[in-house]
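Asker: Quick one, structure for this:
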Amino acid sequence: MSGATIAPALPAMQVHFADTPNAALLVKLALTILGIVIAVTAPLFGVLADRYGRRPVLLASLALYVVGGGSGLIAQSLGAVLLGRVVLGLAVAGTMTAAGALVNDLFSGAARGRFLSQQAAFNSFGGAVLLPLGGVLAAVGWRAPFALYLAAALLLPLLLRLPRGIPGDAPDPAAPAQAPRWGAITLVYALALGYMIVFYLMPAQGPFLLRALNANPGLTGLMLGSSTLMAAVTSLVFSRFAGRFDPRRLAGLGMLVVAVGWLLVFRAPGLGVVEAGLLVAGLGGGLIFPNLYAWLADLTPPAWRGRVTAGMSSAIFLGQFLSPLVLAAPAGHEAQGFAAGAALAAGMGVLLLILTAVFRRAEGLPQHA
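Answerer: Below is the predicted model:
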């Protein structure tokens, strides 16, 4: 909910701050500045998580989340709203990085794959519930959606129960140093960035395409939410089979399924086929991130988990920022963006399947698993 929860409130916020110079631009910046802050600062939190431990970084970041997220309830100027969004971006960078490293500390093998799939499912379920709730609250007033961020305070007592001696809080100086496999890690980052560019077509250009097909705002929200729900269900079902298949191959197959979904959206003559395309894309999307994260975890030495996870956070949010720029489509021709997205997803899927076969041959693994 960190980024888009306040999106329905932006028009009313612009009216409220109409006397502020460049209000239209600054109000939109309140939504997009989050991704840039996260992409830039996540590596710093990765260093802190590896040096001082996951628990203190999580506690500090979650406290910042409550303060920065809820600041819009009392902000008296547009500048104050933007400052709160910057603080929220710092908080998200810290929580994503430290929590991701902690997952790798506490789980391994098939258990880690199951947990990552369940985590991806709850990410999607959270979006499906909280984002429409933000729209409901926006009807009350532009400040109301900011109250949702205060819910994060409920997690602080749970974090305080984490034992101080959990893995990652005190690196073992006697453990032999391992160097990360930066070539493969960079490939994972590139795939995550590329997938986010493709995925963000849905919230960035989907509403305009649906409006051109005469969908009202309520129907638009339901249709976009259905894709997120499909991704959640896919991730949850897949969690029961995690560890049985090569995560690289499954991520590649997920990319190809997303490509089919966006191709359906591109060719859709009406809303029914668009909905089918969104569901197919959600089906594929539910396979991608759990398997990319599982692959990344296999590549990461324990002492580097915070920093390597931070790089993944940067790639994801940089992809969100770049999506409207890389896959921009002229007004009235929004479907063209989905055609380009389908081509990009298909290219990444084919490349990943080929590379997986090469990797498995080099590792001496059977080709069918």
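Asker: alpha carbons only for contacts and neighbour counts from here, please
Answerer: Will do.
Asker: give me the element the most centrally placed residue in the chain is part of.
Answerer: For the chain, the residue nearest the mean C-alpha position is Ile316 (5.9 Å; CA atoms, centre = their mean). Assigned by DSSP states H and E, Ile316 belongs to helix 305-326.
Asker: what packs against that helix?
Answerer: Packing partners of helix 305-326 (3 or more CA pairs under 8 Å, 6 or more residues apart in numbering; DSSP states H and E): helix 23-52, helix 78-106, helix 182-199, helix 201-212.
Asker: residues contacting the nearest residue to Gly284 once chain neighbours are set aside?
Answerer: In this structure, Gly284 finds its nearest non-sequential neighbour in Gly254, 4.1 Å apart by CA to CA, 6 or more residues apart in numbering. By CA atoms under 8 Å, 6 or more residues apart in numbering, the contact set of Gly254 is 283-288, 349.
Asker: To compare with the earlier structure, here is another sequence to fold:
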Amino acid sequence: MNQLVSSGRAAGAKQGLIIQLASSLTIMGSVMIAPMLPKITMEFAAKDPGSVDIIPLIVAAPALAIALFAPIAGVLADVLGRKRMLLIGCLLYALFGALPAVIADLKIIVLSRLLFGCAEAIIMTCCTTLIADYWAPADRMRYINRQVITIGVVGALFFIIGGIAGEGSWRTPFFLYLAPLLIIPSVILWLWEPDRRAEETSVPNRPQQKIASTVAGSYFLIFAGMVTCFVVTVQTPTVLVGLGVTSTSLIGAAAGLAILCTLLGSVAWPFVRERIGVARVNAFLLWFMACGLFVLSLAQSYPVVLVAMVLQGFGAGFLVSNASLPLLMKLPVGLRARGIGGFTSSLYLGQFASPLIVAVIATPFGGIPRGLSTAILIWGCMTAFIGLGWLLVSFSESRHHVQAHHS
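Answerer: Have a look, this model is predicted:
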């Protein structure tokens, strides 16, 4: 039975669907607009050639805003309430998301995208926190995984929808950001603010040191994991061009294969986690992703790059669910939203930092593209080393469990 932890109200499939759909709004932030960048560049570069340098911010600005604002969103959700902040986030998402469709100034468009990212931070933080608020620990694992799968499926769909909508004008896809207005009535009718005081009295206090180590481990894992994910996402087109593959269809097919494998990894996650535990899954997923980087760095043909996409994508499918699960299980209710806010910030900081980290590593080897393969190989080694650290953590946890059982 899916029983709400903090009150007598029962949360079930209806609440789960609303939260999953609201969560998927965050992936729409970038996937719908990325295919429009060539058209946006053509229009603004014709008027002002210097604008070419800031056009990529239309895609990148929301991720930076999420990374910076998510901790604040978490604090606000803990203080003002999850449902209230979710409604505010949906309204701001629709307002700032659709604004570029009707304004002509490029700098104002970029500003609107930064504010749009703040709205995304609110939505993602509140939705993930509500999963922990509404469901008992045994059910949280299932709903957090459904959230990850829904985001992946919606992202793939809206990558296509955005491209189709933008055939006539690059402004048209921005009107799709009005979608949250359709979700708001469901949020008002079928979601509720959890009674956090009831849960505070029913959940035993945990040592502060244990909570701090859980938070630090989850934050570090999601940051490093997202850096690795975006090495593949951002650098694969450059690798393919270096191999003589310039077809956008072939490059897109490689990205699509990675997304498919990520979804497969998300589906497999509950079964693998149940058998080997969270810490060993961390080692497993990092080693899969590291193998993907090793193959990508050495690839000499398109089929070999596809092998790298399979390895990296499958490992990435475990990442978000496994990294966030300890937070959802162990954070006290009064700190839960701000803890999830920090997690969301670390996730998007990893995305934002990934190309910068690769560029720094590549610099001594001739920069990009000359030193790209070496940089990818070096970061792959670092990813594998972090995976080894998590394996040692799993051995330590197993030893503590055995000692506790005997005592």
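Asker: Overlay them and tell me the TM-score.
Answerer: Taking TM-score structural alignment, normalised by the length of the first structure as the basis, the two superposed chains have a TM-score of 0.91; 366 aligned residues with a CA RMSD of 2.4 Å.
Asker: Ala9 of the first structure: neighbour count?
Answerer: For Ala9 of the first structure, the count of nearby residues is 24 (other CA atoms under 10 Å).
Asker: what do you get for Leu325 of the first structure?
Answerer: 10.
Asker: Ala39 of the first structure versus Ala310 of the first structure, what's the distance?
Answerer: Counting by CA to CA, to the nearest Å, the separation of Ala310 of the first structure from Ala39 of the first structure is 9 Å.
Asker: what do those two both touch?
Answerer: By CA under 8 Å, 6+ apart, Ala310 of the first structure and Ala39 have these common neighbours: Ala93.
Asker: neighbour count winner among those two?
Answerer: Ala310 (29 against 24).
Asker: Tell me the counterpart of the more buried one in the second structure.
Answerer: In the second structure, the residue paired with Ala310 of the first structure is Gly341, using TM-score structural alignment.
Asker: How about the helix holding Ile316 of the first structure, which residues are buried there?
Answerer: 305-324 (16 or more other CA atoms under 10 Å).
Asker: rewinding a little: tell me, how many residues neighbour the residue lying closest to the residue nearest to the centre of the first structure once chain neighbours are set aside?
Answerer: Of all residues not flanking Ile316 of the first structure in the chain, Leu193 sits nearest, at 5.3 Å (CA to CA, 6+ apart). Residues near Leu193 of the first structure, counting by other CA under 10 Å, number 24.
Asker: Okay, Leu193 of the first structure and Ala128 of the first structure: tell me how far apart.
Answerer: Counting by CA to CA, the gap from Leu193 of the first structure to Ala128 of the first structure is 22 Å.
Asker: What mean distance separates stretch 226-237 of the second structure from the matching residues in the first structure?
Answerer: Superposed on the first structure, stretch 226-237 of the second structure shows a mean distance of 1.2 Å to its aligned residues (mean CA distance after the TM-score superposition for the first structure).
Asker: What lines up with the residue nearest to Gly284 of the first structure in the second structure?
Answerer: Under TM-score structural alignment, Gly254 of the first structure pairs with Leu285 in the second structure.
Asker: Mind telling me what element that match is part of?
Answerer: helix 278-298.
Asker: Can you give the distance of that helix from its chain's centre?
Answerer: 18 Å (CA atoms, centre = their mean, to the nearest Å).
Asker: do stretch 335-352 of the second structure as well
Answerer: 9 Å.
Asker: How about stretch 358-377 of the second structure?
Answerer: On CA atoms, centre = their mean, the centre of stretch 358-377 of the second structure falls 25 Å from that of its chain.
Asker: what residues does that stretch touch?
Answerer: So stretch 358-377 of the second structure is in contact with 231, 238-239, 293-294, 296-298, 378-379, going by CA under 8 Å, 6+ apart.
Asker: got the buried residues for it?
Answerer: Result for stretch 358-377 of the second structure [16+ other CA under 10 Å]: buried residues 358-359, 361-362, 367-369, 371-377.
Asker: same deal with stretch 64-82 of the second structure?
Answerer: Within stretch 64-82 of the second structure, the residues scored as buried using 16+ other CA under 10 Å are 64-78, 81-82.
Asker: quick one: it aligns where in the first structure?
Answerer: For stretch 64-82 of the second structure, the aligned range in the first structure is residues 36-54, judged by TM-score structural alignment.
Asker: Now do the matching stretch: everything it contacts.
Answerer: In contact with stretch 36-54 of the first structure (CA under 8 Å, 6+ apart) are residues 57, 86, 89-90, 92-94, 97-99, 101-102, 168-171, 303-311, 313-318, 321.
Asker: okay, now the aligned residue in the second structure for Ala192 of the first structure: neighbour count?
Answerer: Ala192 of the first structure maps onto Ile222 of the second structure when the alignment is built from TM-score structural alignment. Using other CA under 10 Å, Ile222 of the second structure has 26 other residues around it.
Asker: Equivalent analysis for Leu243 of the second structure, please.
Answerer: 14.
Asker: which residues sit in contact with it?
Answerer: With CA under 8 Å, 6+ apart, Leu243 of the second structure has these contacts: 300-302.
Asker: ok, now with 7 Å
Answerer: Going by CA atoms under 7 Å, 6 or more residues apart in numbering, Leu243 of the second structure touches 300-301.
Asker: just how off-centre is the helix holding Ile316 of the first structure within its chain?
Answerer: So, by CA atoms, centre = their mean, the centroid of helix 305-326 of the first structure is 9 Å from its chain's centroid.
Asker: With the second structure overlaid, how far apart is that helix on average?
Answerer: Mean for helix 305-326 of the first structure is 0.5 Å (mean CA distance after the TM-score superposition for the first structure).
Asker: any idea which helix or strand comes after that helix?
Answerer: helix 335-363.
Asker: what angle sits between that following helix and helix 247-267?
Answerer: If you take axes from the mean of the first three to the mean of the last three CA atoms, to 10 degrees, helix 335-363 of the first structure sits at 160 degrees to helix 247-267.
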